[in-house]
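S.K.: Here is my input; please provide its structure:
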Amino acid sequence: MTSGCSTEPLGCSCGVDFVHLRMHSEYSMHDGMVRVEDAVRAAREDMQCALALTDLNNVCGAVKFYKAAVRSGLKPIVGCHLLLRGAFGDTSSVLALARSGGGYRNMCRILTAAWSDAATCVEARVDMRWLAGSPRILKGIVVLSGALDGPIGRHIIAGNSSAARRSVDDWLTMTHGSFYLELQRCGHSGTEAYVHRALELSMYARVPVVATHPIQFMAPSDYPLHGVRCGMTAGALGAVATGMFTREQHFKSRESMSRIFRDIPSAISNTCAIARMCNLHMDIGRLRRPVFAGCSPCNEASALAGTLGSGIRVRMMDGRMPRRTGQRREYAARIREEYRIVAGMGFCGYFLIVADFVGWARARGIPVGTGRGSGAGSLMAYMLGITDIDPIEHGLLFERFLNPERVTMPDIDIDFCQECRDRVVQYVRRRYGNGSVAQITTFGTMAARAAVREAARAMGVSYTLADSIARLVPIRPGARVSIPNSLKEVRMLRSRYASEGDVRLLIDTASRMEGLVRNMAVHAGGVIISPADIQDLCPLYQQAGSIVPVSQLDKEDAESLGLVKFDFLGLTTLTILSMAARCVVGTGRAVSPHALCGPKCDSATFGLLQAADTVAVFQLEGIGMQEALRITVPDRLGDIIALISLYRPGPMHLVRSYCRRKQGVEAAGVVDERLMPLLGETYGIMVYQEQVMRIAQAMGGYTPGEADLLRRVMSRKQPMDMAAHRISFVNGAARLGIGGSSAVAVFEHMDKFASYGFNKSHAAAYATLSYQTAWLKARHPVEFMAANMSWSIGDYDRLRLLRIDCARRGVPLRAPDVNRPSYRFTPITFYGSEGHGYIVYGLGAVRCGGEAVVRDIARCREDRPFRSLYDFLARINSRIVKRSAVECLIKSGAFDCNQGCARATMLAALPAAMRERHEPTALLWRIQQPTSAACLVAPGAWRFAVQHEREALGYYFSIHPFSLCRGAARAIASMSIDAIRRRARTHATITMCGVALSMGARSGPEGHSAMVVIEDDTDLCPVYCATRYVAGPVLIRSPLVVTGRVYVSKDRERLSVTAMRLGGICPGAMLGRATVQGIYRIS
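M.R.: Model prediction:
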């Protein structure tokens, strides 16, 4: 940041000079709803010459505001609204405006201090004692007194003139005279009394006054919406009702402000005087590259060459380099070319930094991913150990990653084990300094459906109407559908908008709220490494639970300021792979390094993929993807790469075509035979962006860099650029002897598929990881499933799904056992076997109180096994392992191993046992006497036992109640819930059977509605009863038969049924008679 003096006079031709110095944008997430672009446009239309952005305790929107203002020819003034904490705990606020680069840097440090122990912007406070004790911290900053909410205003309203004068003197000293008394007239009570006394104080203390208008929204009609905005977040609830804001706080014109303060003209003119003082210049676009630790910028190229040579030798020793001389020449030529491009673009330090922290992680056994994104296309990254897939082997292109003809920062995304990601970031902080490393923030915005519901709340529209409109807005995975686009696409929404006035008003209102910033969070993986202190560029804040500070810049703003972002992403799959591999090694069996580092043609693995047995397999687990695997019958890694690329919105319809062509059922037709060598791996279908680039080079005469530019233009559908490239492609084809008609046909074919094209580098890296997880599941299922279940502790739906998969694969899952007190699931495999063994249930997955309880049980178990419940109670710490925890353990079956007594008996005796655990009474003595195993569940008590298991474990474990009537149920409804999810079509009428898990009811103006969740032994499904009445009770845990219309999402992940008939299965059906009784009519 630098400052420069403006040589042009600040003024306007109309003779009214005023500048807005106080404005909350949408980045004041609790009370602002001004979009930066709208404010800049309004200021220009009003012939204003400057504008200030002063968000609440943050400068999150400063870079966007600065860029928008400069583009519009408006002078940007960057400031912030600071909340203060007084010496006695009282709160007030002032306004700070940066005069220069130095002032902006000081403002960033003030904000960082304010956020040191805050979670939100309304909680951040600047401590007045700290401010007074930092004499130079306000240098370069203009401070406005805060009007009624400022410390001086509070004294004036309280009638304490002497305290007000002392406060003025203090602020004049702290700001070195750069201080103004702030006047406002926006409809608050007590305003005129404050203005009158503030003018008296101004004359007494010889302090100038300035007029401001606190802008919270753009137009008066936005006032009701602003009330909702304030009520959306805790801390601002009721702000409108208590009079904190008024209808006047919209963007006012210069003439309006001049009229309001016509009796105090100096207050108006002083706004321009302050604007002339503020000359902050942000170095937008200046690249701030970090320097590799222990290396000077001029030595980075030679250091990279040395590191690259070492990496090549390691790959050769590992056998990961080709042996034939011709192939090695190809590798050497590509490495030299990539090195030339990287060195020429000045990115040697970037590669060294990434290679350093990835190497540090690998050396400490921290699992690192094979690669992600376009970085997998770099052979240099492969040789440096940054990625772990060979780009030449997979046909990946370096220019897709780094294009010498389009200078942008390289972007290598690195996946780390979820548990160890923070360790790597901490290493980087130590290496480059705590002040130079920070995470990136990200902003959540209000989506279309949320905007409709929030607008309805503001307008008093019924929930039923709001929900019916919100549900008409389509949901597309990976894409955000706006309200205007929804009106174009959805006929029902368009019809209601045209015919119903209240719906039209609701949609128009929601459109104005859509897209507003709603919250700030930490970016999933983005970390900035700066060559200097990051506080020189932006404030920092601390996210709860994280030790790494977060910048108030998002990804785009960080790039605008030239900061370099590195992606440290946490991937749970790597954690699971690591856990499973450690378990395999722990049994004395070796895991082949190449099995977990690169694909092999393993028949068991591809057999598993062809059978679509892919529960818990990375990227291949979804029901839709399983169906794609079944029809494709993959037998090579290329098939997995293609499926990952095709199974997305857009090209998903090409999956069947790919399958038919692979099997020879459909001809692999192309528009020009010369395309076949380039599209052969995907049977003539254009799947990858790299294929577009290769076609441009082979048939259009493009250079690799030009081909990447064409790929970008085609994916973004830029008409003017497309027209220019069409001419270039045809001309280039002509130079290669290709006719004009053929060239046009090929170009149009590329244009048609380019928007669907996927980054093959990313797909290849993730397909490799998919293969690795499939290999472990095929070869070491016990360890693999145990690791997945351990990672899913607390997610009971996921545990239920994994338990079903274990049963399907024949992997026994033993009940919890207090004599095997492991928090995680423990795989037990038989020596010398592969895939044979069982899993002991982890006590952490029992609802018994968490890790502390398990640790205490494990501590007591170290001496000797627990012989009985009495022995257990006598040894554990009852302050940690409470009665509720013991009850859960009994219900889960954790005492079945050694007690030999019915669970119901133990539960009945537990209260007395807890009281008398140190006195071996006769009761306790009876508890520990062994009985036959058949008595563990008393006759007729199985229903209570399985229900107890569900309470303790979150799902039915040893036996599902539905299994007792499965035969009769299948006579009524042949398909299971899982089969319906996989095969049924939306709106089809189906019949399903299951056990009622829960029921909810709701009433509204349109009648009653109910939702019953039913479950069989394969899956569960919500059943909606849109009804005026339900005749008869629905008993929880009773077997039910439902006939109704089914809804299944396109990806088969969401399933629901709207019931037309709902009935119970007769108890006689337990014996096999297929009868339905007690019909609950739905109308």
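
S.K.: Please count neighbours and contacts with C-alpha atoms only from this point.
M.R.: Noted.

S.K.: where does Arg982 sit relative to Glu26, distance-wise?
M.R.: For Arg982, the distance to Glu26 equals 44 Å [Cα to Cα, to the nearest Å].

S.K.: These two: who's more crowded?
M.R.: Glu26 (25 against 18; other Cα atoms under 10 Å).

S.K.: here's the other one to compare against:
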Amino acid sequence: MFTHLHLHTEYSLLDGACSIKPLMARLKELGMDACAITDHGVMYGVVDFYRACKDAGIHPVIGCEVYVCPDMDEKQSQFREYSHLVLLCENNEGYKNLSRLVSEGFTRGFYYRPRVDYALLKKYSGGLIALSACLSGDLPKLLLDGRDNEAREMAQRYVDIFGPGNFYVELQDHGIPEEKQVLPRLVRLAREMDIPLVVTNDCHYLTAADADAQEVLMCIQTGKTLSDPNRMKMTTRELYVKGEDEMRALFPNFPEAIENTAKIAARCQVDFDFSTTHLPKFPLPEGETDAFAYLRALCEKGLRERYGEDRSDARERMEYELGVISGMGYVDYFLIVWDFIHYARTHGVGVGPGRGSGAGSIVAYCLGITSIDPLKYSLLFERFLNPERVSMPDIDVDFDYERRGEVIDYVRRRYGADHVAQIITFGTMAARAVIRDVGRVMDMSYQQTDQIAKLVPFELGMTLERALSLSSELRRLYEGDEQVRAVIDTAKKLEGMPRNASTHAAGVLITSEPVVNYVPLQTNDDVVTTQFPMGTLEALGLLKMDFLGLRTLNVIMDSIALAIEAGAEPFTSEDIPLDDAGVYKMISEGDTDGVFQLESAGMKQFLTNMKPENFEDIIAAISLYRPGPMESIPRYIEGKHNPASVRYETPLLKPILDVTYGCMVYQEQVMQIVRDLAGYSYGRSDLVRRAMSKKKHDVMAKEKENFIHGLVEDGKVVIPGAVRNGVPEQVAEHIFDEMTAFASYAFNKSHAAAYALVAVQTAWLKLHYPVQFMAALMNSVAGNSDKVGFYIQTCKKRGIRVLPPDVNRSQEKFSVEDGAIRFGFAGVKNLGHGAIAAIVAERQTGGPFKDVFDLCERVAGVAVNKKCIESLIRAGALDGLPGNRAQKLGVYERAIDAAGKRQKTAVRGQLSLFDMDAEIEIAPPPLPNLPEFSRRDLLRMEREVTGVYISGHPLDEFEEALSKLEVNARLLQGLSEEADGGMSWDQRTVSMGGIIAERKLKATKSGTMMAFVQLEDMYGVTEVLVFPKVYDRFSALLVQDAPVLMTGHLSVREEESPKLLMETVRPLGEAAESAMPAAPARRQGNGEKKLYIKAPDARREEVLAILETTPGRIPVILVSAESGRAQRTPQKYWVDEGYDYFQLANLLGEQNVIYK
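M.R.: As a prediction, the model looks like this:
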């Protein structure tokens, strides 16, 4: 029986194309009962492979093709050479040793590749079987080079390392000439030295037909196209998973080598343990011996602080939770989390109020892990930790973005650096992304690739197969265009494969033994990470935590510090009230720029319609503004503003749904309905919720019967059922069906409540300490000039002055100064921390700088060089000193040179007569007589060195006209925050105004010219594509610094900034008067006036949501753009005479909104 022992899955990134699931089907098709995984230098996929094999009834062989060099510590170009070696795990000792080898290949031996050497192989050889590998192995390379004696020595070296019978000479035949040359030499060497032979095929893809797809994969890796003559190519098309007959036909003279494959597979017996939890023990303080007693004491203390002495309901809940935690073995888990959060709080590191389902635990609340009262907001412990479903608890924690690393360092010190690692994550080629990748490689034009990709419906987990079934237009192109078919067919083969590996933004693993005893490790940018992703680690029973960095915590802490500095009584974030009416009024007006979770354009529109009045409304807003639940928004708003419209199918629903005006919004509500109407336990109700959310139809069918009629086991009523509780059968059935439809979209209220708390805290700070809040906010985004620019404009609207940088007043960061915000030195390019510290320190000790000469004399040196001074002048930081910017730029180099010479002279002791007299001051030389730069040039200088305009904006004269446009750079930047990722804006026709900040021309393949333009408005920069025909027509208007109004349609793509595809352009001065569409407001004809709106069916709900905001008496007729069918809308969508039609006109086009 032949077994594949040399195979590269998709985890040989952008090289192997054997996807694990299809591989199982291929092996079954070939009648094979075992297979190995041997990815290049990594073990990313071994657990996925193992589980897939077990599910398919195939015996898994765990291995890796490692890179071997003579000395892994040598990292110079002459030592770059390495060879391949296949290692297979004979047992669990071998698995641990392979993990160590692969780990050290990264953490110690990495030089272009993760390398091991012969000494390390010897150290960790136990339980491993080695194969001599492909043409890149040591033996083939030496033999082909005519170094037969060295080849024998190398073979003996491997036998000595792994032991007799554990090293095999590997034979391959993919039709490559060098393989045919070396094969007889390998056989001769093996037989002379009594080393067993083994046959392999170097599998990189599943079938012969997949060779082209693997070529595309390699082009994606190298950034090449198939038509590139210089691209990396495979020299054979035989690297597929062959059947036994094919392998025997290739090697008719080596039956024993074929049989050896099965014998090796049978020897390889590795088992992974998915049933044991490997929680580290919490190191108890001296004098404490019982972890549970210590946890209880901490909870008792927290209970008194949170609730006082007389809350029996809180004590009862705490006792219940402690019992579950102890019974499930998670006492150490809670102590570990409490400990590092306690460290953070006592060391001034900001900690969030909680996230995820952990906010539903009163134990977490009493320990200070979370800051949300679960009793007050009906948050459920079982949503977090279910006694009826054994799974690891999962508490994710937000920390101050700048100091998160300090907490991770503390954990490393506490448990040992080798017991802590960060976690790998893989970026995969999703449906749209893989079309773009494959289209580029196969020389399809940008426009056509973009068109195909956008026909893939926007839905979580979308596949190309499903897209073809849902999109008739995509199917039409696929069936009618050969190139499109080729791209999609190839993309389907690569879809879902990992594209790259990186460090998870938050995940940290803590283990009881050294991490490498459980999982292989690697380094990403000098950070030690696991080679297994989060889901695999959890399956292996390992403890992972999410340490997230949240910039908003920095904003809150910095705002409070600045407020106290300005004279406020000391307070903390937990002192901020949640019932301030002014906060909710501000939010209701859509004034939420900078407010956590509430600042996207769509969310603002929702909030102005919703008019939130309390904290529960904010929890609901965060939960509703997502795909799926958005459909409930009109019903929620109607119920909120008209309570009489709320209807409950049974009175039992009212206590559960009254907080959300009769709408199901939260997962916890599903659990409460199941419990209160049908009598489920909370634990079992969570199982039902999970089954609904994962669409487990077999489970749901059973639970539907239980929900309606109950469950009786052995004569005992386990679940009473809704009918027993007085709910009519038909009503119970309808409620269950509604829950089922809703559950997959339902939001975790615990998570929403924690984030709503942060939202209200930021809103309160913005309302009561606006200057301090905006300064802190700009500090939090200091590295993003677009956001800083936007918040400067926000300050301007609110009457908050933003002052330019000033060498005599600025601090490192944005600071508050006399009710204004002073631009910080850190926002000026070319000023490093050392230069900033030198300027601030000299100013503190020597007083203000008098002029440019004084500045250069006192700070010029190693830290502050000419580039620093130039940037300060260009930023306007020296505008407060004598002279204009032109004069200072004309003299600063001489001033620095002169200062340098005086410093050197002083060091050598060469003092002049005048220097000896301290009473004599040497007057600085006069400034050159130069006129100041134009205002536009001054602004441009500021922009070049700070990324933003500070003292003004080139578009100030057009501000009023631009304010009438719905679309600007800020809106586009925020599309990714919208509930649908901004995809509803794709292909929308819009107008945008701004100045042309940059224009680059590019020749197309046909020889015509197109332009890439950077359009800059008051809020940032938008990329504009101008295709050849449009460029030919409007090239004269597309000049540097020209103020223009562009019209075109948006291109919104995943993981890319939105672009404008320009269709027309005109000077902004000409357009200013007509920037706001006026046509829809003109009345036409006689008789009853109506508003006619022609809209695509897909935009119907969006149009109705807009109309609903301004009810009136003028009827609205909605016309379908597809069918032409006209329908009079219900009266709640009618408008008043003063209705502003601009939003609809901008959405649909002026010609589609007519009042007559």
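
S.K.: how about the strands in the stretch 201-350 of the first structure?
M.R.: 209-211, 280-281 (DSSP state E, counting those that start in this stretch).

S.K.: Can you name every helix or strand that the last one contacts?
M.R.: Spelled out, it's strand 280-281 of the first structure. strand 2-3, strand 75-85, helix 101-114 (3 or more Cα pairs under 8 Å, 6 or more residues apart in numbering; DSSP states H and E).

S.K.: how big's the offset between that strand and the second structure?
M.R.: Strand 280-281 of the first structure, aligned to the second structure and superposed, deviates on average by 1.6 Å (mean Cα distance after the TM-score superposition for the first structure).

S.K.: what's the answer for the longest one, then?
M.R.: Superposed on the second structure, strand 209-211 of the first structure shows a mean distance to its aligned partners of 1.3 Å (mean Cα distance after the TM-score superposition for the first structure).

S.K.: hmm, back to that, nearest to Phe568 of the first structure, out of the strands of the stretch 201-350 of the first structure?
M.R.: Nearest to Phe568 of the first structure, of all the strands of the stretch 201-350 of the first structure, is strand 280-281, at 31.5 Å by Cα to Cα.

S.K.: what stretch of the second structure does the closest one fall on?
M.R.: The counterpart of strand 280-281 of the first structure in the second structure, counting by TM-score structural alignment, spans residues 270-271.

S.K.: With stretch 521-528 of the first structure instead?
M.R.: Per TM-score structural alignment, the counterpart of stretch 521-528 of the first structure in the second structure is residues 502-509.

S.K.: What ranges does the stretch 601-750 of the second structure have for its strands?
M.R.: In the stretch 601-750 of the second structure, the segments counted as strands under DSSP E, counting those that start in this stretch are 711-713, 716-719.

S.K.: same for the shortest one, what does it pack against?
M.R.: Using 3+ Cα pairs under 8 Å, 6+ apart as the contact criterion, the elements in contact with strand 711-713 of the second structure are strand 716-719.

S.K.: Can you name the residues in contact with the strand it packs on?
M.R.: Ala678, Gly679, Tyr680, Asn706, Phe707, Gly710, Leu711, Val712 (Cα atoms under 8 Å, 6 or more residues apart in numbering).

S.K.: out of the residues you listed, who has the most neighbours?
M.R.: Neighbour counts for those, by other Cα under 10 Å, peak at Phe707, which reaches 28 neighbours.

S.K.: Tell me how many other residues surround the closest residue to that one other than its chain neighbours.
M.R.: Nearest non-adjacent residue to Phe707 of the second structure, counting by Cα to Cα, 6 or more residues apart in numbering: Gly721, 4.9 Å away. Gly721 of the second structure: 28 surrounding residues under other Cα under 10 Å.
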